[in-house]
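Peer 1: Fold the following for me, if possible:
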Amino acid sequence: MLSRSRPQTPRFLSLTRFKGHPMTHAPSLDAFPFHARDKLRYSDTDQQGHLNNAVFATFFETGRVEILYDPQRPVLPEGTFFVVARIAIDFLAEVRWPGEIAIGTGVAGLGRSSIRLTQALFQNGKPCAAAESVVVLMDAATRRPAEIPPEMRERLSAYLVKAEDAGD
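Peer 2: Coordinates of the predicted model:
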């Protein structure tokens, strides 16, 4: 006989939270310790004239990459690389071309080999999407997770969002 019990909502499907509230009550860009910008391209739109949902992940990547691969302040130890282990995106509002996207990024947590990031996209100051991602530092030779070295931990601490701010 089939069970009629209601399935549990997986944790990764819950809304990203900021300051204990769902991201539908998102903060301004200024609430994030790191900011990046990207231009909306006409080719990013779909038949409805708004930003295609797949492009949101690209904008979140811009925010991650500018922190993790900044050539002016490199954090990546030689012989290592990052992989994205998880990304969850909540779509909050339509984004229309033309314009620009502002990306807010903060470090929500540092594990032994992982970095949890919280992010939001804004168009004209309005929150449009929120994401939580986890990247893992990998050893290029062994292809296994590598421990985050103290120098990297210190550098990334500048972008930490307090636990209560991240909703943890």
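Peer 1: make it CA atoms for all contacts and neighbour counts henceforth
Peer 2: OK.
Peer 1: for the residue nearest the centre of the chain, helix, strand, or coil?
Peer 2: Nearest residue to the geometric centre of the chain (C-alpha atoms, centre = their mean): Gln119, 4.1 Å. Of the three states, Gln119 takes strand according to DSSP: H, G, I helix; E, B strand; the rest coil.
Peer 1: one more, for comparison:
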Amino acid sequence: MESLPKISYINDLEQWRSEFSFHIPIKIRFSETDMFGHVNNVSPFIYFEEGRIEFLKAAGVFGRDNTENGMPIVADLQCDYHKQLFFDDTLKLYVKVNHVGKTSLDIHYMAANEKDELCLTGRGRMVYINRQTGKPVSINESMKEKLINQ
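Peer 2: Prediction:
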């Protein structure tokens, strides 16, 4: 089993890792690298966004037809870097909902390379808000169920 430094949002790495099922492939593009040849530190946030959108679409809660109850916005986002990534590397980016509250949800991310080594871990909170007022709105039970079961 891999050894990572203590990460505040992961209690048991093996258990945490086993809870992921949804993933998308990421192929690192040349434009995502910096002058040192490795992935720029902002690129994982783009990968997280891509994974988050695909996850929400797969759960059936993303898109114009699903915003009558509010729209999701990112309230915070965190990334921990564990291995360097380079142009043309291929990753599996995993996404899961860790917790659904009254108006927000906590999403976790994990990226593994072709050797199944953890390269990135992350988490972020999304809040559902009313488009007109910008105030938080409740996540309905149907949406909660879809998010938890994805």
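Peer 1: Please state their TM-score.
Peer 2: After superposition, the two chains reach a TM-score (TM-score structural alignment, normalised by the length of the second structure) of 0.83; 141 aligned residues with a C-alpha RMSD of 2.3 Å.
Peer 1: sorry, back to before: corresponding residue for the residue nearest to the centre of the first structure in the second structure?
Peer 2: When the second structure is aligned by TM-score structural alignment, Gln119 of the first structure is paired with Tyr109.
Peer 1: Wait, that match touches Tyr47, no?
Peer 2: No: shown here, Tyr109 of the second structure and Tyr47 do not form a contact pair, counting by C-alpha atoms under 8 Å, at 9.5 Å.
Peer 1: shared neighbours of the two, which are they?
Peer 2: Leu93 (C-alpha atoms under 8 Å, 6 or more residues apart in numbering).
Peer 1: Would you verify that Gln47 of the first structure is located in a helix?
Peer 2: No: remark: Gln47 of the first structure does not belong to a helix; assigned using three-state DSSP, it is coil.
Peer 1: Next up, the contacts around it.
Peer 2: Gln47 of the first structure neighbours (C-alpha under 8 Å, 6+ apart): none.
Peer 1: residue in the second structure matching it?
Peer 2: Match for Gln47 of the first structure (TM-score structural alignment): Met35.
Peer 1: what's the spacing between its match and Leu147 of the second structure?
Peer 2: Distance from Met35 of the second structure to Leu147 of the second structure, counting by C-alpha to C-alpha, to the nearest Å: 39 Å.
Peer 1: again, but for Met126 of the second structure
Peer 2: With C-alpha to C-alpha as the criterion, Met126 of the second structure and Leu147 of the second structure are 12 Å apart.
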